[in-house]
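> Here is the input, now give the coordinates:
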Amino acid sequence: MGLKDTLKARLAPAKGKVSDLAQRHEGRIQHGLEKAAKTVDEKTKGKYSKKIETGTGKAKKAVDRIAHKDDGSTPPAA
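All right, here's what the predicted structure looks like:
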């Protein structure tokens, strides 16, 4: 058994737990991302607004993928 297979086997239970938590708390996670983005944008006085917006969007999509991975459904369109 190679290193990659060993890691997959050991991380499989954690993957399920993370997906379950993301599903149950998806709204809270999304709200936290928005709040963090707003705070950072205010602290940088809008200098990096576009980059913050891009990063926040990517993070939200990642949360959607994680939250809806096991149930076979597709995440709602933003």
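> okay, CA-based contacts and neighbour counts for the rest of this
Will do.
> what's the longest helix in this protein?
Selection of the longest helix in the chain by residue count, based on DSSP state H, yields helix 3-24.
> in the following helix or strand past that helix, what's buried?
For helix 3-24, the following helix or strand on the C-terminal side (DSSP states H and E) is helix 26-43. Of all the residues in helix 26-43, those buried under the rule 16 or more other C-alpha atoms under 10 Å are 26, 29-30, 33-34, 37-38, 41.
> how about this one, so we can line them up?
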Amino acid sequence: MSMMDKLKNMLKGHEGQVGKGVDKAGDQVDKRTHGRHRKQVDTAQERLKDQPGRDSGQRREPPAQP
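Here you go, the predicted model:
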């Protein structure tokens, strides 16, 4: 079992707390970069929030572009 699999197993059931942590980290990045990379940070936050609830074999479709 890889380290990522172990981390995912530990985080299962705590998606709400993971989401809060991801939001907080993204806000810090936005603050330190003065919002220059906000779009990329938002995309990373969305993808990270989806990770804990997924099995390693599942694939996620990219979000539709508005």
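> care to give me the TM-score?
Between these two chains, after superposing, the TM-score reads 0.65 (TM-score structural alignment, normalised by the length of structure 2); 54 aligned residues with a C-alpha RMSD of 2.1 Å.
> before we move on, back to that, go through the buried residues of helix 26-43 of structure 1 and say which is closest to residue 16 of structure 1.
Looking at those and their distance to residue 16 of structure 1, the nearest is residue 26, at 14.9 Å (C-alpha to C-alpha).
> The closest one -> structure 2?
With TM-score structural alignment as the criterion, the equivalent of residue 26 of structure 1 in structure 2 is residue 15.
> quick one: residue 31 of structure 1 from residue 38 of structure 1, how far?
11 Å (C-alpha to C-alpha, to the nearest Å).
> Now the most centrally placed residue in structure 2: which helix or strand?
By C-alpha atoms, centre = their mean, structure 2 has its centre lying nearest to residue 48, at 1.3 Å. Assigned by DSSP H and E, residue 48 of structure 2 belongs to helix 38-50.
> I'd like to know which elements that helix is packed against.
helix 15-32 (3 or more C-alpha pairs under 8 Å, 6 or more residues apart in numbering; DSSP states H and E).
> what's around residue 67 of structure 1, how many residues?
Other residues near residue 67 of structure 1 number 23, with proximity taken as other C-alpha atoms under 10 Å.
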